[in-house]
Structure formats: C-alpha cells, structure tokens
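**Student:** sequence unknown, structure follows:
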C-alpha cells in the first residue's frame, strides 16, 4: 500500500478536514488542510485568522501546529473543548496552546499536558512532548526533577514521555547541546527505565542513548556495560543492543 499524501482518498480527506475522524497514519495527518479543520473545529474562529492559517499552508507542520495554537489562544478558545475533540490534530493544537500560554510555570504546563501525553493516539503523544520540549530544555535541571516521578508511572506512555521529551538530538526538533555533551545529567530519567517491560519505552530509551553515543560513545558503552551487569534481563539486553547500534 502506497503511503503518499496523494493516496489519501477525497472522501477520507473530507472526513479528516471536517474533524470527524482521527488520522490513522502520519501521512493522513500531513494531508490535512489546517484552515478547513480549524473552521470545522471552531466555527467562530473568524475569517482573518483562517486567512492567516491559509497563508502558512506551505510551511512545515510543526510551525503550522504552533500557529494554530496561537490563533486559538487569541480567540480565547476553551482548551478543554479541544482536548476532547475527535481529531487528533485538534488535540495536538491543544498541546501547543498549553505550551504557549503565558505566565504558566513548568509544573503547571506538565500537569496540563499530562492527559495529552497519555493520549490514546500516537500523534497526540508526539505533539505533547514536541510542544513542551523547548520549555523543558530551557529549564533542564527543573525539568529532569519534575519528570523523574513519571518514570515510575503505571502508564507506559507517561514513562516514555519522560524519556522522549529530552532526547539529546530528537526528531523534528532542536538538539539539546547540554545533554549531547553531558548526558549523565539525565540519569534520573534513564536509570529507572533500564529494565522497563514496555517495548514502547525500551525503544525510546535506546534511541536516547543512541543520540548520546554520537557525541559521548564511551559514556554510553560504559553505562550499558554497567546496566547489563546490574540488570541481566531481556529488557535491558534489548535496550543496550539498540542503544549501541551506531557504535563500531
């Protein structure tokens, strides 16, 4: 099955743009016309704001997500209404709106983001950490302290958020130079997950360490050796193997 935007059928695209269904794939999410969806989700958003959205139709999706959030905040839209929307993209806008609210502290932002970080849709969970990552990176010590308890949460989605949000290199986002150079700062997040039973969390942790290995390979080798000795089980073995996949 082809995965291009052109392969999204007109009927399916109409449902996506109307906000009556969630996207099933990343391709479907990329195919959505944000102005159409915004008009459907918030009918009184205003023509001028829709025009601003249309003017940015050709920009990257992350920038468009942030713009949608800006327009929603300008219009004083109830974010709780957005968080319960059928469309995962609309819930993603809520993620960016939470991150963009002025005056909110990092603990307040994390509390507000928590249900979205635990959302049932894969896309919303990605938007949750992407939206909040700049704030987390800007207050790294505080962020690590606040996220550490999440590594013990019953939800594998929240455990994964605690790791994924601060990957040194990450995907679709700016790198965190401090963690590229001194990845050991994140040990309060990494150490508790070294034998996590969930593949979802294992993959995130392995990718975190693979990021770190590109600038601090010896540290990653040493940490994996320590973990394999302290925690000789299948989960840790899988994490360490994947973590070192780019190392010679």
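**Tutor:** Structure received. Since we're looking at a predicted model, the values are computed, not measured. Residues are numbered from 1 along each chain as shown.
**Student:** Please count neighbours and contacts with C-alpha atoms only from this point.
**Tutor:** Will do.
**Student:** Pull the number of nearby residues for residue 43.
**Tutor:** Residue 43 has 10 neighbouring residues, counting by other CA atoms under 10 Å.
**Student:** Just want to check the distance between it and residue 70.
**Tutor:** 16 Å (CA to CA, to the nearest Å).
**Student:** Buried ones in stretch 27-37, by neighbour count?
**Tutor:** Going by neighbour count (16 or more other CA atoms under 10 Å), the buried part of stretch 27-37 is 28, 29, 31, 32, 33, 34, 35, 36, 37.
**Student:** hold the first one in mind and look at this next one:
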C-alpha cells in the first residue's frame, strides 16, 4: 500500500521549514509557527494540511507582503545552503496566492524564483484571475527563460483546467490568449515542458475541440518526431471521441472497406475478474489504411443507463487484403474512480473513431456472504 500523499506534509517537515525561514529572519517566531502549523495536522488531508501551514505563515511572517516575500525568497535554496524546497513550498504557494495579487510583480517574481524548487503553478492562478492581460504579459516573457522549470510554469500555470487548482473560467471560455505561449514552447528541448504544452492543449480540447484540431493541423506538417508526439498526446481526448479532423491529422481516415469482427471469450464476468475478447480487422479494400483500434466499455449506471469509457488498444497499418488479430482482457475490478453495478454491459470496437462491432456481456457481483 503506497504512503498517503497527505503524509508528505508532516510535523517534522514543518519544523524544518521553520528553521529555514528563521535562518533568514531573526524576528521570525519559530515556536509559534510550529505550534500553529501543526495543531491538528494529523487529522487533515493534504490540501487542508497545506492551508493550516499557510495560516501559520499568515500569523508569523510580516503583514507587509514585500517584506514577507523578501524573507521567503531569501529562504529558498542557494549553492551551499539548504532552503525551502519540495512540499514545504505548497503552503508558500497558497500564501503568495492569497497575499501576492495586491503586489502583482513582486508576487509573480517570487513564484518564478520558487518554481525550480517545487512548482508555482498553484500560486500563479489567482494573478491570472485578477488581471489576465497583465499576468499573461509577464508570463509570456518566461518562454525563453534558461530554466526549464520557469518555462514549464508558463504553460502549466496557464492551463485552463489544471487538476487540483483554481479553474480559470475566462481561459476555459476563450483560450486564444494562451496559444502564443503554447506555440512558443511546442519545440522546447525538454520533454518535461513539451508534455505540459500537450496537457494544456488537451484541456482546451475538452471545451473547444474544433479549435485544437485546427491548431494541430496548422502545426503538424513537417513536424519533428518530438513535436508529432506532443501533438498526438494533445489530441488524446479528441482521438478517443473520434473527432474527424483530429483523426485525419494523424492519417486515420474513414475506411468503408474495413471489416471488423468481435468475439467474446466469456459473455458473463464476475466482478473482480476480467472480460476476455478477440478482435479481427480486415482491409477488404484496394488501398492501404492506417487504423487506430480502440474499444469502449458501456458501463451500467445506478439508474440502469449506460455510460461509455474509451480505452486505447492498438495502431496498425493494413495493406489490401491483410488482417490483424488482437486479444485483450479488460479487468473488472475495484477502482477509486468508478462504482460498478451488475447487469448487461456493452463493449464496442472503434476503428478510426467509428463503431465497427459490438457485443453485450453481463457483469455479476459476488453475493455478500461469498467466501
């Protein structure tokens, strides 16, 4: 069993954090900070723990934000000196997010200094929410920064739907202002940065699929292998949904000459086991086709309706008359993101986004007294 994420922010870390701040501010009340920041800490989840430590910073750092920012910046690591790093900086993000927007440039510069030692993507979002134009004008200047972490902050911090973070509703509605940032970082030398660009584009695709498909089309011709991988990763939601332009961007066009067969090895599945199935795709036409083969499980919901979830399977190229067979097992076991219900489910095979074959199967739940 992996260690709970919340335990990364613990009492010993808070105490070490206090020592590192006190080394740069003689007036900092270490004992009071530790007392406030650890009172009831063990009963809290990660973000609640971070908020408690942030409140300890509110109570013990100077009320004057520029002075507090100077202390925090001086407390960051430097050559030959330990400093605030790692999970210590999550509550610092929250501190800057709450106090920094009133001192716009000072707050953003502190996040820029902080991000090589953890990440500033959580703290930066209230600045964008407060004054998007002003914030993006500053952030856009970071795309050429020599530090990869700063460049990544420019893309990751501006993601419209960044997980765990404040949503940016104006950018959800109109993401055009961040496209120049993503374009500038598309060919970044670091995969770490390029993956952030891809994730941001994927965020945008959830609300503006046609915009992202057109963006990909504009940037895929003559693309390097690295850029092509980025663009495909950025298109993953669109490809799963069978968006026609997104599929065409990667050579997955409609092919009426394809034949697809689906065979279920077991049409009844006991929860905790798996659905075994076989797919056979044949190119009955006269031209070669590139095929993206996925499958969707249509799960039974509490009200008896079906809800599909698409899973990646395989990409193949078939010459005229050629066939390809695939065997898979889809596990039906407990996961934290889905509740399973017994009854008749459906599996559908998707070839280049189009449903090409389907079958039903029954999911059975073990009796409560089983075993």
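**Tutor:** The structure has been received and is ready for your questions. Every value quoted in this text rests on a predicted model; they were computed, and no experiment measured them.
**Student:** Could I get the TM-score for this pair?
**Tutor:** Here the TM-score for the pair of chains, by TM-score structural alignment, normalised by the length of the first structure, is 0.76; 217 aligned residues with a CA RMSD of 2.5 Å.
**Student:** Format the buried residues of stretch 27-37 of the first structure as JSON lines; extra columns: distance to residue 49 of the first structure and secondary structure.
**Tutor:** Formatted as JSON lines, the buried residues of stretch 27-37 of the first structure follow (distance: CA to CA, whole Å; DSSP: H, G, I helix; E, B strand; the rest coil):
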{"residue": "28", "distance to residue 49 of the first structure": "24", "secondary structure": "helix"}
{"residue": "29", "distance to residue 49 of the first structure": "21", "secondary structure": "helix"}
{"residue": "31", "distance to residue 49 of the first structure": "20", "secondary structure": "helix"}
{"residue": "32", "distance to residue 49 of the first structure": "17", "secondary structure": "coil"}
{"residue": "33", "distance to residue 49 of the first structure": "14", "secondary structure": "coil"}
{"residue": "34", "distance to residue 49 of the first structure": "11", "secondary structure": "helix"}
{"residue": "35", "distance to residue 49 of the first structure": "9", "secondary structure": "helix"}
{"residue": "36", "distance to residue 49 of the first structure": "12", "secondary structure": "helix"}
{"residue": "37", "distance to residue 49 of the first structure": "13", "secondary structure": "helix"}
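**Student:** could you dump these to a markdown table with distance to residue 185 of the first structure?
**Tutor:** Conversion of those to a markdown table gives the following (distance: CA to CA, whole Å):
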| residue | distance to residue 185 of the first structure |
| --- | --- |
| 28 | 37 |
| 29 | 35 |
| 31 | 39 |
| 32 | 39 |
| 33 | 41 |
| 34 | 39 |
| 35 | 41 |
| 36 | 44 |
| 37 | 41 |
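**Student:** between those residues, which is closest to residue 101 of the first structure?
**Tutor:** Set against residue 101 of the first structure, the nearest of the buried residues of stretch 27-37 of the first structure by CA to CA is residue 34 (20.7 Å).
**Student:** OK, contacts around the closest one?
**Tutor:** Residues near residue 34 of the first structure by CA atoms under 8 Å, 6 or more residues apart in numbering: 17, 53, 54, 57, 64, 68.
**Student:** Need the counterpart of it in the second structure.
**Tutor:** Aligned against the second structure by TM-score structural alignment, residue 34 of the first structure finds its counterpart in residue 10.
**Student:** Who are the contact partners of the aligned partner of residue 140 of the second structure in the first structure?
**Tutor:** Here residue 140 of the second structure is matched to residue 148 in the first structure, going by TM-score structural alignment. By CA under 8 Å, 6+ apart, residue 148 of the first structure lies in contact with 162, 188, 189.
**Student:** mind redoing it with 7 Å?
**Tutor:** Neighbouring residues of residue 148 of the first structure by CA atoms under 7 Å, 6 or more residues apart in numbering: 188, 189.
**Student:** Give me the buried entries from the contacts of residue 34 of the first structure.
**Tutor:** The buried subset of these (16+ other CA under 10 Å) comprises 17, 53, 57, 64, 68.
**Student:** List just the nearest of the residues you listed to residue 170 of the first structure.
**Tutor:** The shortest approach to residue 170 of the first structure among those belongs to residue 64, at 19.3 Å (CA to CA).
**Student:** Let me see the contact set for the nearest residue to residue 147 of the first structure once chain neighbours are set aside.
**Tutor:** Among residues not flanking residue 147 of the first structure along the chain, residue 162 sits closest, at 5.4 Å (CA to CA, 6 or more residues apart in numbering). Residue 162 of the first structure is in contact with 147, 150, 151, 189, counting by CA under 7 Å, 6+ apart.
**Student:** Run a quick neighbour tally on the second one.
**Tutor:** This means residue 150 of the first structure. 20.
**Student:** That one in helix, strand or coil?
**Tutor:** Put simply, residue 150 of the first structure is helix when judged by DSSP: H, G, I helix; E, B strand; the rest coil.
**Student:** Give the other helices and strands that the helix ranked longest in the first structure contacts.
**Tutor:** Ordering each helix of the first structure by length in residues (DSSP state H) puts helix 122-138 first. If you count contacts as 3 or more CA pairs under 7 Å, 6 or more residues apart in numbering; DSSP states H and E, helix 122-138 of the first structure packs onto helix 88-100, helix 106-117.
**Student:** looking at those helices, which is buried most?
**Tutor:** helix 88-100 (a mean of 27; mean count of other CA atoms under 10 Å).
**Student:** Contacts for it, please.
**Tutor:** So helix 88-100 of the first structure is contacted by 22-23, 65-66, 68-70, 73, 79, 82-83, 85, 109, 112-113, 121, 123-124, 127-128, 131-132 (CA under 7 Å, 6+ apart).
**Student:** still on that earlier bit, counterpart of the residue nearest to residue 147 of the first structure in the second structure?
**Tutor:** By TM-score structural alignment, residue 162 of the first structure lines up with residue 154.
**Student:** And the helix or strand encompassing its match against the first structure, how far off on average?
**Tutor:** Counting by DSSP states H and E, the element that carries residue 154 of the second structure is helix 148-156. Relative to the matching residues in the first structure, helix 148-156 of the second structure has an average distance of 0.8 Å after the fit, by mean CA distance after the TM-score superposition for the first structure.
**Student:** Would you pull up how far that helix lies from the middle of the chain?
**Tutor:** 15 Å (CA atoms, centre = their mean, to the nearest Å).
**Student:** how about residue 218 of the first structure, what's its match in the second structure?
**Tutor:** Per TM-score structural alignment, residue 218 of the first structure is aligned with residue 210.
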